[in-house]
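K.L.:
Sequence and predicted structure are below.
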Amino acid sequence: MTTAEVFSYLKPGSRLGAYRVREWKGGGAYGDVYRGVKDGKPVALKLSKHRQHSADPGKTDERLLRELVCLVHVDHPHIAKVQGWARTPQGRGYLVLEYVDGWTLAHWLQNARPTFQQVARLFAKLAHALEHMHGRRVRHRDLSLSNVMVRKVDGEPVLIDLGAGEYSGAQELTDAPLPPGTNRYRSPEAARFFKENQNNPDARYPFPPEDDLYSLAVCLYDALTDAEPARGGWEARKAPRIDVNSPMWAPPSARTANPRVPEALSEWVEKWMARDFEKRLPSLASMREALEALGAQEGAEWLAPVQAPPEAVSAVSEATGDPPAKARRRVLAGAVAAVVLAVGAFALLREAPSREAPFVPAVPESSSGPRAKPPQAHPSPPAPSTSAVPSPSEVPPAVKESPSVPAPTNPSSNPPVAKPPMKSAPAFSRGFLKKCAGAGALAAALLGCPAQQVQPTQERCPAAAAENIRRLGLDDGSQITILVDVKQPIFRSPDECKATGRVWSDEGWCLTLLGDGKLESETEEKIGRLPEGSRLYGRVWTEGATVVGRYTRARKPNGEEIDVCMSLSANGGLDKMPGSKPGAALVRPRDAATSITKQWH
């Protein structure tokens, strides 16, 4: 018998079949997901942790094949699409999937602060996706806030990860009473079955489609009642999660837990989560229709955000466009700055006035984050044949339905108001100025960014630059490998990296340090009519949750320069590495540039 192997992660830049790996996105017990690219188009690559015929108790290869069959059976705009399947030379299987650039549902709920109307509409689409899945005799079996993505570009939800999925007639892979899944989202019947059969090695829970709908109801309950859904049980939370699995009593209604929840929505969620299966069944059957009707409500309570912003933090967050955590830092920094100004004012009263030129304090510029473009409506595509795995060209892109859920946006901050100059400025001693400078620096550090820093707004690509992109043979969203900063070369050893003062990552990269300002990158492969070795010129912003980079000029190796629209990494931002700070972001030295013909986000 072949022994199970120790799995090694794929490094950015490595090859997986016809695809180049860009970054590791996440993984679990059965496999790992990478963002890859082929011909400039991003894909998700799900690679099994173990090869075929290995001594793998988790049966990861078999589960990958089962996920493949499940995905081939379905075709819905809110279910991630499969584009292909293959094996590595070592025998590991991998799926080629539609790449969903966005947030998990948990992060979207926590950071976007959606309204009740938006949440109802989003969950109606997920219920529709489950209806379609069950109509094709496929069950997800592991629905949770982490297995739903919300796309950045249009705010549409997409069901992902059918690794625990099952289709009718499939061979049983589970060697325990319950299939893989998250306990919080299991039905009362599943919990009862496990309690009664946990010591029975032959017992297997017959997972019904209604359990998927129950899981969706728990997800909705969490969306309405949990202010921190993206924080796991091991992370510090302001309040513990409400227990939904108690065998003794049902959880409090959503409206009891969060008085902002509309009564009608709370009542439906309570029906969908009823402890008695017979009482729950009729309401589950009408879940989609009920959610669609609820999402059509227009009253003030439906257009209100699900979670009320914390006092003070809300006002600062809306004024600055910052997320709540950052807003809290600004409140603290504002308090420190106020103390600094008070000390300075007191000192002014004690210093002798001067007749020198007046001093006008600088006013920080306001900032606003990247915005998402409005979604468009399209009809649903016809169901494909399930006789074979579709090729990438046969798989239609994800289709958007209406009404859609807007992606998170950062409110624009109010423009700064210049203060009138003082009639005269006092004369300060060097010691006094030094103290004030130190105190001011402390306040600026707590604010977390230099005064002049701004984030780019959503903009359309100029027509001439968009036409140049098309003349290069590129589409909106084509990707090409780049060296992020030509001034910071790639070092292959930790010693060389650290000798230059840079950081060596656990992934085996000498990280690039980016600050706000100009950026010059270089292409490392040919795409369309843009040669390898072309230089890209633009600007980078590092204050937000991601690094935003925009290129507006390209110079080919022959010296020809053209106007272009390209973004650093995916259109929307490059993930920061641990240790990053505003104005000093750590990123991988090699990533991707994405061509733009429509608009930057």
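P.N.:
Cool, got the structure. Computed from a predicted model, the values in this text were never measured in an experiment.
K.L.:
Only C-alpha atoms from now on, for both contacts and neighbour counts.
P.N.:
Fine.
K.L.:
Near the residue nearest to residue 287 when sequence neighbours are not counted, how many other residues are there?
P.N.:
Excluding the flanking residues, the one nearest residue 287 by C-alpha to C-alpha, 6 or more residues apart in numbering is residue 127, at 6.9 Å. If you count neighbours by other C-alpha atoms under 10 Å, residue 127 ends up with 24.
K.L.:
elements contacting the helix or strand encompassing residue 127?
P.N.:
Per DSSP states H and E: residue 127 is located in helix 116-135. Contacts defined by 3 or more C-alpha pairs under 8 Å, 6 or more residues apart in numbering; DSSP states H and E place helix 116-135 against strand 157-159, helix 209-225, helix 287-295.
K.L.:
Let me know which of these is tucked in deepest.
P.N.:
strand 157-159 (a mean of 26; mean count of other C-alpha atoms under 10 Å).
K.L.:
Next SSE downstream of that strand?
P.N.:
Downstream of strand 157-159 (by DSSP H and E), the next one is strand 166-167.
K.L.:
If you count contacts, what does that next one end up packed against?
P.N.:
Counting by 3+ C-alpha pairs under 8 Å, 6+ apart, strand 166-167 packs on helix 60-73, strand 138-139.
K.L.:
Output these in CSV, with distance to residue 112 and mean neighbour count appended to each entry.
P.N.:
Converted to CSV, those look like this (distance: least, C-alpha to C-alpha, whole Å; neighbours: other C-alpha atoms under 10 Å):
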stretch, distance to residue 112, mean neighbour count
helix 60-73, 29, 22
strand 138-139, 29, 24
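K.L.:
mind giving me a markdown table with these and columns for distance to residue 196?
P.N.:
A markdown table is the format used below for the helices and strands packed on strand 166-167 (distance: least, C-alpha to C-alpha, whole Å):
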| stretch | distance to residue 196 |
| --- | --- |
| helix 60-73 | 27 |
| strand 138-139 | 24 |
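K.L.:
Tell me which of those lies nearest to residue 517.
P.N.:
helix 60-73 (44.1 Å; C-alpha to C-alpha).
K.L.:
Show me what the closest one is packed against.
P.N.:
By 3+ C-alpha pairs under 8 Å, 6+ apart, helix 60-73 packs against strand 41-48, strand 82-87, strand 93-98, strand 166-167.
K.L.:
neighbouring contacts of the first one?
P.N.:
Right, the one you point to is strand 41-48. Applying C-alpha atoms under 8 Å, 6 or more residues apart in numbering, the external contacts of strand 41-48 come out as 30-37, 60-61, 64, 92-100, 477-479.
K.L.:
make it 6 Å
P.N.:
Strand 41-48 is contacted by residues 31-37, 92-99, 478-479 when judged by C-alpha atoms under 6 Å, 6 or more residues apart in numbering.
K.L.:
ok, second structure coming up, stack it against the first:
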Amino acid sequence: MDSTTLDDERWQRMRRLFLEISTLDASGREACLAGEDGQVAAAVRRLLTLHDEMTGTGDRAPPPLADALSAVDDRALQGDGATIAQFRVERLLGEGGMGRVYLAQREIGGNLQRVALKIVPLAMRTPRLVEQLKRERAILAGLDHPHIARLIDAGELPDGRPYFAMEYVAGVPLLRYCDENRLDLRARVALFLDVCEAVAYAHRQLVLHRDLKSSNILVDADGRLRLLDFGIAKSLEGAQARDVTSDGFFSLRAASPEQVLGKPTTVSTDVYGLGSLLYGLLAGRPPFRFDQGSRDTVIQRIAHEPPPLASGAA
């Protein structure tokens, strides 16, 4: 057995141990590490220390700790045959403050099914984000519309992190699709009406999206669009109805005045998002320039200044 094979085996053992014991107390962890290879045990203890420091400081970890823990997921998902639950990972599609999304596949009855698989990385596994992902998949489970990416499967990883698989949309963001295909005004408005149908349906199910922007609306090669990423969506029922949008988990480009001011969000939040989206479709630019001034200046403009007329901006 060469050193590369030995290192890979140690890594896999270290990873499995970390996932299995990270939720245990100190005595339980040490009991599981007793008798382990010294290098493996030492590496797992270092990871556990980083994990405990990160989860003990709230929802935002210092970048070095987040980077160190992200490496666990990154290394594990490199190469052929890497899996999450029953899905084989192909590649990373994207990541943000609410989790990572992978292109993955599984075989069902001899047919290959491709999905967009969303999880909370180890570096971001805080109670708040885990609960947010569970909330997102619960919301998606109640939505069934041709212009909303559908939920396919969901479950829990061995370490307790939730995941869910969504319909994979092989498409491009709405504004880019319109520009690349040189769509005229009528075609752009037709697509916008499809977005409105999807949002109106969500509202009838008492769900606010709260992040309506071009990158969350993909259009495939057939010209069919799907609304996705309900990561900061909320239900208008129960305790969620009083939620505000957490600072840092929304895009200024799509944020409404009440979001940037930390006030409760309502249906008007999505109406504002739709208006901003339509502005971009018609004028070719967002209502406000985001490359000028500080974040505080941009927030003040969104909250207190009317944008220039789209006809003038165009």
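P.N.:
Received, thanks. Note that the structure is predicted; figures quoted are calculated from it, not measured.
K.L.:
what's the TM-score here?
P.N.:
For this chain pair, the superposition-based TM-score is 0.66 by TM-score structural alignment, normalised by the length of the second structure; 233 aligned residues with a C-alpha RMSD of 3.0 Å.
K.L.:
Identify the residue of the first structure aligned to residue 194 of the second structure.
P.N.:
Aligning on TM-score structural alignment places residue 194 of the second structure opposite residue 125 in the first structure.
K.L.:
before we move on, what about residue 169 of the second structure?
P.N.:
Per TM-score structural alignment, residue 169 of the second structure is aligned with residue 100.
K.L.:
Please name the residues that touch that match.
P.N.:
Contacts of residue 100 of the first structure (C-alpha under 6 Å, 6+ apart): none.
K.L.:
if you set the cut-off to 7 Å instead, what comes out?
P.N.:
Residue 100 of the first structure makes contacts with residue 151, as judged by C-alpha atoms under 7 Å, 6 or more residues apart in numbering.
K.L.:
Likewise for the one 4 residues further on?
P.N.:
Applying C-alpha under 7 Å, 6+ apart, we find residue 104 of the first structure in contact with 145, 146, 148, 149, 150.
K.L.:
Quick check: the gap between it and residue 464 of the first structure.
P.N.:
36 Å (C-alpha to C-alpha, to the nearest Å).
K.L.:
do the same with residue 102 of the first structure
P.N.:
For residue 102 of the first structure relative to residue 464 of the first structure (C-alpha to C-alpha), the value is 29 Å.
K.L.:
Looking at these two, which has the bigger crowd around it?
P.N.:
Taking other C-alpha under 10 Å, residue 102 of the first structure and residue 464 do not tie; residue 102 has more neighbours (21 against 13).
K.L.:
what's the burial count for residue 6 of the first structure?
P.N.:
Residues near residue 6 of the first structure, counting by other C-alpha under 10 Å: 7.
K.L.:
now do residue 29 of the first structure
P.N.:
Residue 29 of the first structure - counted by other C-alpha under 10 Å - has 9 other residues nearby.
K.L.:
Against residue 7 of the first structure, how distant is it?
P.N.:
For residue 29 of the first structure relative to residue 7 of the first structure (C-alpha to C-alpha), the value is 11 Å.
K.L.:
again, but for residue 151 of the first structure
P.N.:
30 Å.
K.L.:
my read is residue 52 of the second structure is in a helix, agree?
P.N.:
Yes: the assignment for residue 52 of the second structure (DSSP: H, G, I helix; E, B strand; the rest coil) places it in a helix.
K.L.:
Can you tell me the element residue 77 of the first structure falls in?
P.N.:
Residue-wise, residue 77 of the first structure maps onto no helix or strand under DSSP H and E.
K.L.:
how far does stretch 142-149 of the second structure stretch from start to finish?
P.N.:
12 Å.
K.L.:
related to what we said a few turns ago, kindly provide the distance from the match of residue 169 of the second structure to residue 92 of the first structure.
P.N.:
For residue 100 of the first structure, the distance to residue 92 of the first structure - C-alpha to C-alpha - is 23 Å.
K.L.:
cool, residue 82 of the first structure as well?
P.N.:
For residue 82 of the first structure, the distance to residue 92 of the first structure - C-alpha to C-alpha - is 17 Å.
K.L.:
The two - which one has more neighbours?
P.N.:
The residue with more neighbours, out of residue 82 of the first structure and residue 92, is residue 82; 26 against 19, by other C-alpha under 10 Å.
K.L.:
Pretty sure that one sits against residue 71.
P.N.:
Yes: with contact defined as C-alpha atoms under 7 Å, residue 82 of the first structure reaches residue 71; the gap is 6.2 Å.
K.L.:
where do the contact lists of the two overlap?
P.N.:
Both residue 82 of the first structure and residue 71 lack any common contact, where contact means C-alpha under 7 Å, 6+ apart.
K.L.:
on that earlier part again, so which of the helices and strands packed on strand 166-167 of the first structure comes closest to residue 431 of the first structure?
P.N.:
helix 60-73 (68.0 Å).
K.L.:
what range in the second structure does the closest one sit on?
P.N.:
Against the second structure, helix 60-73 of the first structure falls on residues 129-142 (TM-score structural alignment).
K.L.:
Can you say which of the helices and strands packed on helix 60-73 of the first structure is nearest to residue 592 of the first structure?
P.N.:
strand 41-48 (10.0 Å).
K.L.:
Can you state the residues of the second structure onto which the closest one aligns?
P.N.:
Here strand 41-48 of the first structure aligns to the second structure at residues 113-120, judged by TM-score structural alignment.
K.L.:
can you give me the offset of the matching stretch from its chain's centre?
P.N.:
11 Å (C-alpha atoms, centre = their mean, to the nearest Å).
K.L.:
Isn't residue 40 of the second structure up against residue 16?
P.N.:
No: using C-alpha under 7 Å, residue 40 of the second structure is not in contact with residue 16, being 10.7 Å away.
K.L.:
What lines up with residue 88 of the first structure in the second structure?
P.N.:
In the second structure, the residue matched to residue 88 of the first structure (TM-score structural alignment) is residue 157.
K.L.:
The closest residue to residue 115 of the second structure other than its chain neighbours - how many residues pack around it?
P.N.:
In this structure, residue 115 of the second structure finds its nearest non-sequential neighbour in residue 168, 4.6 Å apart by C-alpha to C-alpha, 6+ apart. Around residue 168 of the second structure there are 19 other residues, counting by other C-alpha under 10 Å.
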